[in-house]
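**Student:** Just need the structure, nothing else, for what follows:
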Amino acid sequence: MLAVGALCGAALFILPLVGLVVKAPWPEALADLRAPESLDAFRLSLICSLSATAIAIVLGVPLAWVQARMEFRGKNLLRALTTLPMVLPPVVGGVALLLAFGRRGLVGSYLFDAYGIRLPFTTAGVILAETFVSMPFLVITVEAGLRSMNRGLEDAARTLGAHRWTVFRRVTVPLVGPSIFAGAVLCWSRALGEFGATITFAGNFPGQTQTMPLAVYLLLETRPDAAVVLSLVLVVVSLIVLVALRDRFLNVS
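**Tutor:** Below is the predicted model:
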């Protein structure tokens, strides 16, 4: 019975991928990838996902350090809020972003009135939405790395007279470098595949906010063959991510 259940479970993951490969319009695949809308969506996805990853590293590594090393009231609440976007329905995340950064939002109204900055339905809005949903993957990965590292090396560096910032830069960061890399790759792949928060907060405007997942959604109604080709591209990217992180997530021996 267990073998049958395992076989059915494996089939649940394998069959949809096989369906994509079998039903893909291979003769027209290259032409579909070279189509202007496909190239625009790919370019925008690459720019926005890499930008979101860079922001996540700048903001997420210090946040992970605070959660791993400091003790303060409300720490558990902060950790819960940090990981909330991982389980929050993406559309709800987009609505929350609108209420915070929209033209009438808590922060967005001030940004627009004082500086003329408008985030919703812009490329910057795409980057913000992708950062919101993807940064938790980096934070929890780096925090785990900080908790498992040998802190004796940091203590030794301080004993030798190294300044706290020097210890962080020369000792801590190299030691948690693999965790930062793994978290950044996970963050980037999640940002690349983001859909719900993006379409809610930034819309679906070709060349401006239409990333690859949004293009797939639109092409399903007009050019389903092209949608399948773009879907295969995202699958290949996901497989590359798994291969890059195989030692961390796939090696269980």
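
**Student:** Every contact and neighbour count from this point should use C-alpha atoms.
**Tutor:** Noted.

**Student:** tell me, which helix in this protein spans the most residues?
**Tutor:** helix 36-69 (DSSP state H).

**Student:** what separates that helix from the chain centre, distance-wise?
**Tutor:** Using CA atoms, centre = their mean, to the nearest Å, the mean C-alpha position of helix 36-69 is found 7 Å from that of the whole chain.

**Student:** In the helix or strand following it, which of the residues would be classed as buried?
**Tutor:** Remark: after helix 36-69, the chain's next helix or strand is helix 75-87, criterion DSSP states H and E. Neighbour-count burial for helix 75-87, counted by 16 or more other CA atoms under 10 Å, picks out 79, 82-83, 85-86.

**Student:** Alongside the first, I'd like the structure of this one:
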Amino acid sequence: MDVSPIIISLKTATVSMIITFLLGLFIARFIVNIKYEKVKIILDGILTLPLVLPPTVMGFFLLIVFGINRPIGKMLLDFLGVKIVFSWSATVIASIVISFPLMYRSARGAFEQVDQNLIMAARTLGMSERKIFWRVIMPMALPGVTSGGILAFARGLGEFGATAMIAGNIANKTRTLPLAIYSEVSAGNMDTALNYVLIVTVISFVVVVLTNYFTIKERKYLK
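**Tutor:** A predicted model of the protein is given here:
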């Protein structure tokens, strides 16, 4: 069994989770602080869109953005010598785009559950907004935020459609576990495909257990 899809998937999911975690954290906080509900609803809809659109549609949009004949993709290639499509970077970008809504919504939900009285009390004591975020909001929201990060990792690990569109299915380069499973089944190698499936299943089970653990922990914090 070729272990490169396992390594590529784990590396892709880890890098995308780190980026998604930071983006989701601060964008969720930004959305929560918006006072105009209509603006909040529109922005929330845009940020959540990758969660409801088919991954192949998001992959198509990514091709439109990063294709070598498109403005951004051409600029990256001409000025930086960076080609996104059919590269490992493309697998990371696809994972970030698809998993971001899970992290964003988890973080937003966790922030909205924080007791506003604690925030007001911190402001009364003269704490800056930055200190309030890190010393008051984040400790209270941490279980929910962590749960979102774990879900983002799992979603990044299992991404197929957008990855196939923008990164392709190149052995030892962009072939992640889902793509490897598809390739092995297409080639009739059911035993190898089963091995990959078992690996994904075990990782997914661990993710579900960890998510449930942090969900329970979050409920205890809110009591």
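
**Student:** any idea which residue sits dead centre in the second structure?
**Tutor:** residue 99 (2.8 Å; CA atoms, centre = their mean).

**Student:** That one corresponds to which position in the first structure?
**Tutor:** Following TM-score structural alignment, the counterpart assigned to residue 99 of the second structure within the first structure is residue 134.

**Student:** Then residue 141 of the second structure?
**Tutor:** Superposed on the first structure with TM-score structural alignment, residue 141 of the second structure falls opposite residue 176.

**Student:** Is the residue nearest to the centre of the second structure within a helix or a strand, and which one?
**Tutor:** Element membership of residue 99 of the second structure, judged by DSSP H and E, is helix 88-112.

**Student:** do the same with residue 236 of the first structure
**Tutor:** Using DSSP H and E, residue 236 of the first structure maps to helix 224-244.

**Student:** Contacts for that helix, please.
**Tutor:** Residues outside helix 224-244 of the first structure that contact it (CA atoms under 8 Å, 6 or more residues apart in numbering): 20-21, 24-25, 29, 32-33, 38, 185-186, 189, 193, 212-213, 215-217, 219-220, 249-250.

**Student:** Relative to the centre of the first structure, find the outermost residue for me.
**Tutor:** Note on the first structure: the largest C-alpha distance from the chain mean falls to residue 160, namely 38.9 Å (CA atoms, centre = their mean).

**Student:** Per the alignment, name the residue of the second structure opposite it.
**Tutor:** Checking TM-score structural alignment: residue 160 of the first structure goes with residue 125.

**Student:** what lines up against residue 208 of the second structure once you look at the first structure?
**Tutor:** Using TM-score structural alignment, residue 208 of the second structure pairs with residue 242 in the first structure.

**Student:** Burial check on that match, number of neighbours?
**Tutor:** Using other CA atoms under 10 Å, residue 242 of the first structure has 17 other residues around it.

**Student:** Residue 111 of the second structure: neighbour count?
**Tutor:** Number of residues near residue 111 of the second structure (other CA under 10 Å) recorded here: 24.

**Student:** doesn't residue 139 make contact with it?
**Tutor:** No - taking contacts as CA atoms under 8 Å, residue 111 of the second structure lies outside contact range of residue 139: 10.3 Å.

**Student:** before we move on, the earlier item: sort out which residues of the longest helix of the first structure are buried, please.
**Tutor:** In helix 36-69 of the first structure, counting by 16+ other CA under 10 Å, buried: 37-38, 40-42, 44-46, 48-54, 56-57, 60-61, 63-65, 67-68.

**Student:** Please apply the same query to stretch 63-76 of the second structure.
**Tutor:** Within stretch 63-76 of the second structure, the residues that count as buried by 16+ other CA under 10 Å are 63-64, 66-68, 73-76.

**Student:** next one: stretch 199-211 of the second structure
**Tutor:** Of all the residues in stretch 199-211 of the second structure, those buried under the rule 16+ other CA under 10 Å are 200, 204, 207, 210-211.

**Student:** What of stretch 142-149 of the first structure?
**Tutor:** For stretch 142-149 of the first structure, a neighbour-count test (16+ other CA under 10 Å) marks 142-146 as buried.

**Student:** Now the terminal residues of stretch 124-141 of the second structure, how far apart.
**Tutor:** 21 Å (CA to CA, to the nearest Å).

**Student:** So what's the gap between it and the chain middle?
**Tutor:** How far stretch 124-141 of the second structure lies from its chain's middle: 25 Å, per CA atoms, centre = their mean.

**Student:** same question, stretch 80-90 of the first structure
**Tutor:** Relative to its parent chain, stretch 80-90 of the first structure has a centroid offset of 12 Å by CA atoms, centre = their mean.

**Student:** For that stretch, grab the matching residue range in the second structure.
**Tutor:** So stretch 80-90 of the first structure sits over residues 45-55 in the second structure, by TM-score structural alignment.

**Student:** for stretch 57-70 of the first structure, same thing?
**Tutor:** Alignment note (TM-score structural alignment): stretch 57-70 of the first structure is matched to residues 21-34 of the second structure.

**Student:** ditto for stretch 190-208 of the first structure
**Tutor:** Aligned by TM-score structural alignment, stretch 190-208 of the first structure corresponds to residues 155-173 of the second structure.

**Student:** Name the residues of the matching stretch that come out as buried.
**Tutor:** Within stretch 155-173 of the second structure, the residues that qualify as buried are 155-169, 173, counting by 16+ other CA under 10 Å.

**Student:** quick one: contacts for the closest residue to the residue nearest to the centre of the second structure other than its chain neighbours?
**Tutor:** Once flanking residues are discounted, residue 99 of the second structure sits nearest to residue 152: 4.9 Å by CA to CA, 6 or more residues apart in numbering. Residue 152 of the second structure makes contact with 17, 20-21, 99-100, 102-103 under the criterion CA under 8 Å, 6+ apart.

**Student:** now residue 152 of the second structure, what's its secondary structure?
**Tutor:** Put simply, residue 152 of the second structure is helix when judged by DSSP: H, G, I helix; E, B strand; the rest coil.

**Student:** In a markdown table: the buried residues of stretch 63-76 of the second structure, plus secondary structure and distance to residue 95 of the second structure.
**Tutor:** Output for these, formatted as a markdown table (DSSP: H, G, I helix; E, B strand; the rest coil; distance: CA to CA, whole Å):
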| residue | secondary structure | distance to residue 95 of the second structure |
| --- | --- | --- |
| 63 | helix | 14 |
| 64 | helix | 17 |
| 66 | helix | 15 |
| 67 | coil | 17 |
| 68 | coil | 20 |
| 73 | helix | 18 |
| 74 | helix | 22 |
| 75 | helix | 22 |
| 76 | helix | 20 |
